[in-house]
Structure formats: structure tokens, C-alpha cells
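In: below: sequence and its predicted model.
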Amino acid sequence: MTTEHTTDLTGEVVDSLERTADARLRELLTALARHLHDFVRETEPTMAEWERAIGFLTATGQMCTDTRQEFILLSDVLGVSMLVETINGHREPGATESTVLGPFHMTESPVRALGANIDLMGTGEPCVVSGRVLAPDGTPLPGAVLDVWQADPEGFYDVQRPDVQPAGNGRGLFTADADGHFWFRSCVPSPYPIPTDGPVGKLLKATDRHPYRPAHIHFIASADGHAPVTTHIFVAGSRYLDSDAVFAVKDSLVQDFAETDDPSLAREFGVPNPFRYARFDLVLEPV
């Protein structure tokens, strides 16, 4: 049963934060203390449950490395990452919607020329991805930068299997041309499970949730004078579009990777015919 002392304790903690010089930090910590104390009063965890929670968070931190961020993964599967993106994602009509960063943007993408192939293994179904980077009024944004990364056909990023994939596989940093146009070659992405060998995987198992994400390619697009956008392009028809483990699918981000049977276009792109072709624009709002 809740005691009077626990109610007074919340006030004492909040009062202890009053001298915090940074007003925003004071606001955040005050709200955190109040909500956290309310959670404890509502659920009344036992000491064993509290210790288990501390152990879970400790294990989550211990799982983090230079190439893996388990806390981001935890934030993703609890829907917090998507909620933060949604709160901060108020954009002009027509601007590309944002979605989660994900836990594998942990290494710098290699600079590549337009048209380069980011599928260094050559094991997937070939595809071409192209489009333009535009302002909401349709004005092209020359020199826009696109950071691109994706998993291999087996569902792994290069940092997950450095003994199998060369560094930078599935990654590229591209600069749009004078018309804001970009294009690159790759392989068609496939659905894959998020890592389940850590605390987050145990959480999913305990809650009877699957770990899968629909097929997608990550983008961060940026241009001078415009707000950058962190987003995905999801493959239309992919499994798990309606049950993404990290709640990141938005209808506007689902794109066709259509099979294209055009020998001349295949020769122009330098891919075997037929091939899969995804064409879309990334629209950045001005700042």
C-alpha cells in the first residue's frame, strides 16, 4: 500500500532539482521524477523485481559497443524512438516523413560516386534506386547529401558480420547532381529480424513479439538551408509492413521496387536485365 512518505518523497526529489541552472534540464528531470515515482506507486514492484529491472538496464548498457546500440534498440521496440520522431516530425505538406534512425548507423558511410553499387557482395537481386532531392515547391536541391545504408540479402548489416561482409557494404554517401538527382545500384532489401541475442531479444520473447522488420533502405538526406530528414524507403508488398517490430512504417514511405524489363535502361545503369527499379523523391523543408 502506498504510504504518505512516498508521496512526500516525490516532492523532496522535485524540490532538490530546483537549483538546476539549465531550465530545460530541470523541466525534464522534474517530469521524469514525477512520472517514475507515479509508476512505482501504481505497480508497487517488489525488491526482486526492482533488482531485475536494474539488471536488465545494466545488461543493456553492457551490450552496447562501437557498432551496436542496444539502448536505441530498446527505445525502438518500446515505440519511444518513433514517438520522439513523430513529435519532432511536423513538416510542410509534401515533405518527406521521418522515421527511426535504427541501431546500425554506427559507422561512417564511404563516399561514393553517383551510380556506384553499394552491394559489394553481389549476392542479392540487383536493383537501381534513383530520384531527386527537392524543396516542397519542387525546386531541385543541387549538392544535397544522401547517407544510405541497408542490410544484406540475409538481413545483416556490415558491422554485424565483419568476417563475412567487407566494411562499408550496403552503405554509401552520395552527393546529388546539379538537378538534385541521385541514383545508385544495390540489391533488393529483405525483411530481417533485429538482434535478439541481448536483453531486447529476451524482452521480445517474454512479450511474445516477433523481431522482424519489413524490407527497407535507410536514408539521411540533407541540403543547405533545409532541415535534414532521417527516413526509410520500405519495399511495397514486404512482409511485416503491418507489424514492424519498431513501429516505424508510414504509408508515404512505402515504394514499389518494380521489375523492369528494359535492356537499354539496364545497359545505362550497368545492371543485368531484368532488374528491380525504385524511383522516388526526397523532399526537404526549408529552415
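Out: That came in fine, so what should we check first?

In: hey, let's count contacts and neighbours off CA atoms from now on
Out: Noted.

In: what secondary structure does the residue positioned nearest the centre of the chain sit in?
Out: Centre of the chain computed as the mean C-alpha position; nearest residue by CA atoms, centre = their mean is L101, 2.6 Å away. Judged by DSSP: H, G, I helix; E, B strand; the rest coil, the three-state class of L101 is coil.

In: let's bring in a second one:
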Amino acid sequence: MGKDVDQRLATIMAGLVKHLHQFAREVELTQSEWEYAIGFLTKTGQICSAERQEFILLSDTLGVSMLVDAINNRRPEGATENTVFGPFHVEGAPVRQMGEQICLDGKGESCLFTGRVIDLDGKPIEGAHIDVWSDNAEGYYDVQQPDIQPRWNNRGVFITGADGLYSFVGIKPVSYPIPDDGPVGKMLAHLGRHPYRPAHMHYMIRAKGFQKLVTHTFVGGDEYLTSDAVFGVKKTLIAPFVRVEGGETLWRSDFDFVLAPAENLAGG
């Protein structure tokens, strides 16, 4: 490398080359295996589009996404934990009123999601932007079915008031397979792994003076909690989903989000 190369770039590239060479030596990589790997990466890039990011799926299913997340989101005790971002977030979801319905296709078992956004001392956080998204009752996100689902189906942004409370009506999420019709799906099949994610609701919460939180709440009792294809489950994020008798929704899920102050951000 040149003497004027950015030092961080030099560190990353030196480590990458060192470990790639060590890997090749350790497994005694054959010429045909190397060619297969190049072909695999080529196909992974070719299937990517504005709606599909196969490299994120590859990173997720190899556990790299969660490792990078853990390195960069070491939070103080009591703060809600991060988990994998996933490939299906869309910027620009509409801001909705508290308590509003986000399910636009009328399918699925209705669920009231509610709770508070608070700081480490339990004080409510005003002005927190809560960006939420989930799959539909058939296990697909709206961007996967643009000609079938309404735009912004099961998506919305909610802004907390002085009490820090949030509430919205969606559906009880269902478990679903990550897209497995491409190179990543073939890799999982060869490894004897299933492509399923346990049922979850996505949250991205941003508030002035606090760390951004990217997380899920998982449906307790889901059969894939211990074998999530992208290793995203954390015990603290498994939420109660309680059946409601005679209510306006069939289910209710209460979960408080605890944000850490921005100055507590710890990286690797």
C-alpha cells in the first residue's frame, strides 16, 4: 500500500488480506472451489436490486451482521438491545397518529402494540420517532409484493408526546422465510439450514440526545426462536403477546423501549 493511504483503510485491508490468505491455507482451498466462490459472489451481486439486497442476506445468514451490530452497540445495563436491521426497511413511511392502524390489506390477526419510550432513569422521552414495519399475514413485506400489497402496508412512523407513550394497531406477526430463491438460499440448503425467521415486529427509534435503536420484538413461543436464520434473537426482546377477549383487537403486546444517551455509545 502507498505511504499516504488512509490509516483506517490500510488497517482494514491488511486484516482482510491476512485472514483471507490464512483461510485459504487452513482449508487448502482448491482451484475449483475458488472458482465456485467467485461464481457464488457474482450471482449474489447479479440478483441484487433496489428492492432486494442479497449481500445483506449473506451477511445476516453468516452471523456477520449481528457481530458488527454487537461491536458497535455496546449499551449500558438496562437499555434495550439492538438487533439486525434487515433488508426490508423503507425510508419515508408516513407519519401516523398514535393508535392508528398500519395494516392496510385487512389480513391477519389484529394486535395492539403499546408501551413507552423512556430513558435509563425511567423518564419518558418526548419527540421520539418510532419507525415500525412488519410482514403481512402471509409472511411478505410490501416491497416484496408491490403489485399485491398496498403501498406502506404494515408500516408507519409515530412520534411520542410528553408522556413517552406509543400505540398502534397492526397484526400479530408471523414467521417467514428470508428470500431463498437465490445464492443465499442455495447455501442454506447445502448446509442443512432452514431459511426461517421467527415472527417479529421491527422498530427503529430515534430521539435527540439518545442513541438510535434498531431492534425487533419477537413473538414468544415461536418455533424458530432458537434457530433464527439470521441469528437476531435476544432473550430481552421476546415480548408478550396476550390474547384479548372481547377487545377491539385479538392480541395486545406491551413493550417499553429504554434508550441510552448518545454519550454512552461504545464501539469496537
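Out: That came through, no problem. No experiment lies behind these values; they were computed from the predicted model shown.

In: returning to that earlier point: mind listing what the residue nearest to the centre of the first structure touches?
Out: Going by CA atoms under 8 Å, 6 or more residues apart in numbering, L101 of the first structure touches H218, T230, T231.

In: from those residues, which is closest to H5 of the first structure?
Out: Using CA to CA, T230 is the member of the contacts of L101 of the first structure that lies nearest H5 of the first structure, at 45.5 Å.

In: residue in the second structure matching the closest one?
Out: Aligned by TM-score structural alignment, T230 of the first structure pairs with V214 of the second structure.

In: which stretch of helix or strand covers the nearest residue to its match once chain neighbours are set aside?
Out: Spatial nearest neighbour of V214 of the second structure, chain neighbours left out: M204 (4.5 Å); criterion: CA to CA, 6 or more residues apart in numbering. Per DSSP states H and E, M204 of the second structure falls inside strand 200-206.

In: who touches that strand?
Out: With CA under 8 Å, 6+ apart, strand 200-206 of the second structure has contacts from 128-134, 173-175, 212-219.

In: you'd agree Q97 of the second structure is up against T160?
Out: No: shown here, Q97 of the second structure and T160 do not form a contact pair, counting by CA atoms under 8 Å, at 9.8 Å.

In: what lines up with G78 of the second structure in the first structure?
Out: G78 of the second structure maps onto G94 in the first structure, by TM-score structural alignment.

In: ok, its match - how many residues close by?
Out: 15 (other CA atoms under 10 Å).

In: please apply the same query to R116 of the second structure.
Out: R116 of the second structure - counted by other CA under 10 Å - has 20 other residues nearby.

In: residue in the first structure paired with it?
Out: By TM-score structural alignment, R116 of the second structure lines up with R132.

In: go on, Y196 of the second structure?
Out: With TM-score structural alignment as the criterion, Y196 of the second structure matches Y212.

In: tell me the average deviation of the longest strand anywhere in the second structure from the first structure after fitting.
Out: Determined from DSSP state E, the single longest strand within the second structure is strand 110-118. Comparison of strand 110-118 of the second structure with the first structure after fitting gives an average deviation of 0.6 Å (mean CA distance after the TM-score superposition for the first structure).

In: ok, residues contacting that strand?
Out: By CA under 8 Å, 6+ apart, the list of residues contacting strand 110-118 of the second structure reads 124-125, 128, 160, 163-172, 249-259.

In: gap between it and the chain center?
Out: Computed by CA atoms, centre = their mean, to the nearest Å, the chain-centroid distance of strand 110-118 of the second structure equals 18 Å.

In: and for stretch 122-139 of the second structure?
Out: That offset, for stretch 122-139 of the second structure, works out to 12 Å (CA atoms, centre = their mean).

In: stretch 217-228 of the second structure now?
Out: Counting by CA atoms, centre = their mean, stretch 217-228 of the second structure is centred 14 Å from the centre of its parent chain.
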